[in-house]
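Asks: model this:
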Amino acid sequence: MTEARESATAAPEHGRSVPRRQERGQRRIAQIVSAAAEVFAESGYEDATTNAIARRAGISPGSLYQFFSNKDEIAAALAERYVVELGAAQEEALDLETLRSAPLDEMIAMIVAPLVEFNLANRGFKALFARPDMPAALTEAVAPLHAALLERVKGLVSIRFPELTGDVVDRTATVSIQIVRAMMPLIVAADEGPERDAMVVELRRVLRAYLSGA
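Replies: Okay, here's the model as predicted:
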């Protein structure tokens, strides 16, 4: 949280109004972050501006700057939201107990489906974090999300392939994640229906080919 964002929810003189002011501040932050997700999805991170985000949120740039100093801070807040939402998708996709004994093809299908659904429902995520050419300004913002995903995939790899050493487990998990990251924008951009379904099949095929040699 920046000082500006903290000051938006600071305690006023009359203590009873603190929760109400905090609630309004949190609603405004959520409004800005939701607007940013739409602008990032439409324009890309590099071309998005705080003015465009403010317009989409229906507020003045000055109101936006009460909570965020720049679009990097907005992206960081969006990353925090995605950590929570993608975490729920990961819990569904990467339930170790369920996937422990599933056949490889079934395991991959169970992993991929919720992640595809999440990316389709959150186009701003693709624009920011499901891209192979991560802007340097976003690396720190997305680090907690990637760390959580990496640990969960490492756990799955170590269970599925107990013969692998620690370094190989780390490398296998990292490459698997990068495969998904590289192909997810293609899946999201594909026309809904047979073309998108075919791209999902291709992702599963690539993962299977890679993991079969693990």
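Asks: From now on I want contacts and neighbour counts done on CA atoms only, so please keep to that.
Replies: Noted.
Asks: The closest residue to residue 176 other than its chain neighbours: neighbouring residues, count only.
Replies: Nearest residue to residue 176, sequence neighbours excluded (CA to CA, 6 or more residues apart in numbering): residue 207, at 6.8 Å. Residues lying near residue 207 (other CA atoms under 10 Å) number 21.
Asks: what packs against the strand or helix carrying residue 207?
Replies: Remark: residue 207 resides in helix 194-212, with elements defined by DSSP states H and E. Judged by 3 or more CA pairs under 8 Å, 6 or more residues apart in numbering; DSSP states H and E, helix 194-212 is in contact with helix 104-121, helix 166-189.
Asks: As TSV, those helices with mean neighbour count would be great.
Replies: What follows is the helices and strands packed on helix 194-212, written out as TSV (neighbours: other CA atoms under 10 Å):
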stretch	mean neighbour count
helix 104-121	17
helix 166-189	17
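Asks: Second input sequence below; structure requested for side-by-side comparison:
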Amino acid sequence: MTQLLEAAANVFGQVGYTAASTNAIAREAGVSPGTLYQFFPNKEAIAVELGDRFLHRMREAHTQVFTEANAALPLAEMLDAVLDPLIEFNCRNPALLALIKSSDIPGKLAEDHDALHESLLTRVGELISVYVPAMPAAQRTRTATMAFALFKAGLELVLAHEGAERKAYVAELKASMYRYLEPVLGAGCCDPAGGAADLPSAGDGARH
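Replies: A predicted model of the protein is given here:
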């Protein structure tokens, strides 16, 4: 199963979900279509299983980067600490973006991705509330949504390039996000006593 899922990730990453076929996945895995069908009845089942694994790893990545320690960093350092692991994850797993961008992905995968998207927006909003506790909830939501949109747009450019050009686009992505966030959040993140603010847990309301 692992061999087939790795092959599917390669095929989805190369040609996209829509153009991929079970025959192409079987060829990539070095097995017969009959062997593939012993594990998965169709392409949709492969995408759901692969997507579940991707999204599970992405949730783990979110837990590792949205931490109190990172929230205590100055803005530029916080962006490095949060964005670098997320960019690296997507560069190592280009099939995830290929699946998400497809208009005909299985419904379960689309629903799970939408739920993860909402969870990520919540975490970004919580991070923003650490920097600006008094920011109204509506403004915090807009800022989080815009920051996430900038990240997604920049990520597509990063994934479309290799080597030195990829590094250059990573730098451009970080610079763009810094220029957007710095006027709103400021360059640092400390409370009046000089200590780091606490990162709210998921589900906490805005702190005013």
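Asks: TM value for the aligned chains?
Replies: Superposed pair, TM-score by TM-score structural alignment, normalised by the length of the second structure: 0.76. Supporting alignment: 181 aligned residues with a CA RMSD of 2.1 Å.
Asks: circling back: and the helix holding residue 207 of the first structure, how far out from the chain middle?
Replies: What separates the centre of helix 194-212 of the first structure from the centre of its chain is 21 Å, taken as CA atoms, centre = their mean, to the nearest Å.
Asks: circling back: pretty sure residue 106 is one of the things the residue nearest to residue 176 of the first structure touches, is it not?
Replies: No: applying CA atoms under 8 Å as the test, residue 207 of the first structure and residue 106 come out as separate, 11.8 Å apart.
Asks: on that earlier part again, residue in the second structure matching the residue nearest to residue 176 of the first structure?
Replies: Mapped onto the second structure by TM-score structural alignment, residue 207 of the first structure lines up with residue 177.
Asks: Same question for residue 39 of the first structure.
Replies: Using TM-score structural alignment, residue 39 of the first structure sits opposite residue 11 in the second structure.
Asks: With residue 73 of the first structure instead?
Replies: Looks like residue 73 of the first structure aligns to residue 45 there (TM-score structural alignment).
Asks: tell me, how many neighbours does its match end up with?
Replies: 13.
Asks: now do residue 2 of the second structure
Replies: 9.
Asks: what about it, distance to residue 30 of the second structure?
Replies: 13 Å (CA to CA, to the nearest Å).
Asks: Next: residue 5 of the second structure.
Replies: Taking CA to CA, one finds residue 5 of the second structure at 12 Å from residue 30 of the second structure.
Asks: who has more neighbours, the two?
Replies: Neighbours were counted for residue 5 of the second structure and for residue 30 using other CA under 10 Å; residue 5 has more, 18 against 13.
Asks: what's the helix or strand for the more buried one?
Replies: Per DSSP H and E: helix 2-19 holds residue 5 of the second structure.
Asks: Specify the local secondary structure of the spatially most central residue of the first structure.
Replies: Central residue of the first structure (CA atoms, centre = their mean): residue 82, 4.4 Å from the mean position. Per DSSP: H, G, I helix; E, B strand; the rest coil, the secondary structure class of residue 82 of the first structure is helix.
Asks: that older thread, check which residues of the helix holding residue 5 of the second structure are buried.
Replies: 4-13, 16-17 (16 or more other CA atoms under 10 Å).
Asks: And those residues, which is closest to residue 38 of the second structure?
Replies: Proximity of those to residue 38 of the second structure was ranked by CA to CA; the top entry is residue 4 with 11.0 Å.
Asks: Kindly provide the distance from the closest one to residue 180 of the second structure.
Replies: Residue 4 of the second structure is 42 Å from residue 180 of the second structure, by CA to CA.
Asks: Remind me which helix or strand the residue of the second structure most remote from its centre belongs to.
Replies: Distance from the C-alpha centroid of the second structure peaks at residue 34, with 34.4 Å (CA atoms, centre = their mean). Using DSSP H and E, residue 34 of the second structure maps to helix 33-39.
Asks: tell me the average deviation of that helix from the first structure after fitting.
Replies: After superposition onto the first structure, helix 33-39 of the second structure sits on average 3.3 Å from its aligned residues (mean CA distance after the TM-score superposition for the first structure).
Asks: What of stretch 146-159 of the second structure?
Replies: Mean deviation for stretch 146-159 of the second structure: 1.5 Å (mean CA distance after the TM-score superposition for the first structure).
Asks: That stretch aligns to what range in the first structure?
Replies: Under the criterion TM-score structural alignment, stretch 146-159 of the second structure matches residues 175-188.
Asks: Tell me the gap between the matching stretch and the middle of its chain.
Replies: In terms of CA atoms, centre = their mean, the centre of stretch 175-188 of the first structure is set 13 Å apart from its chain centre.
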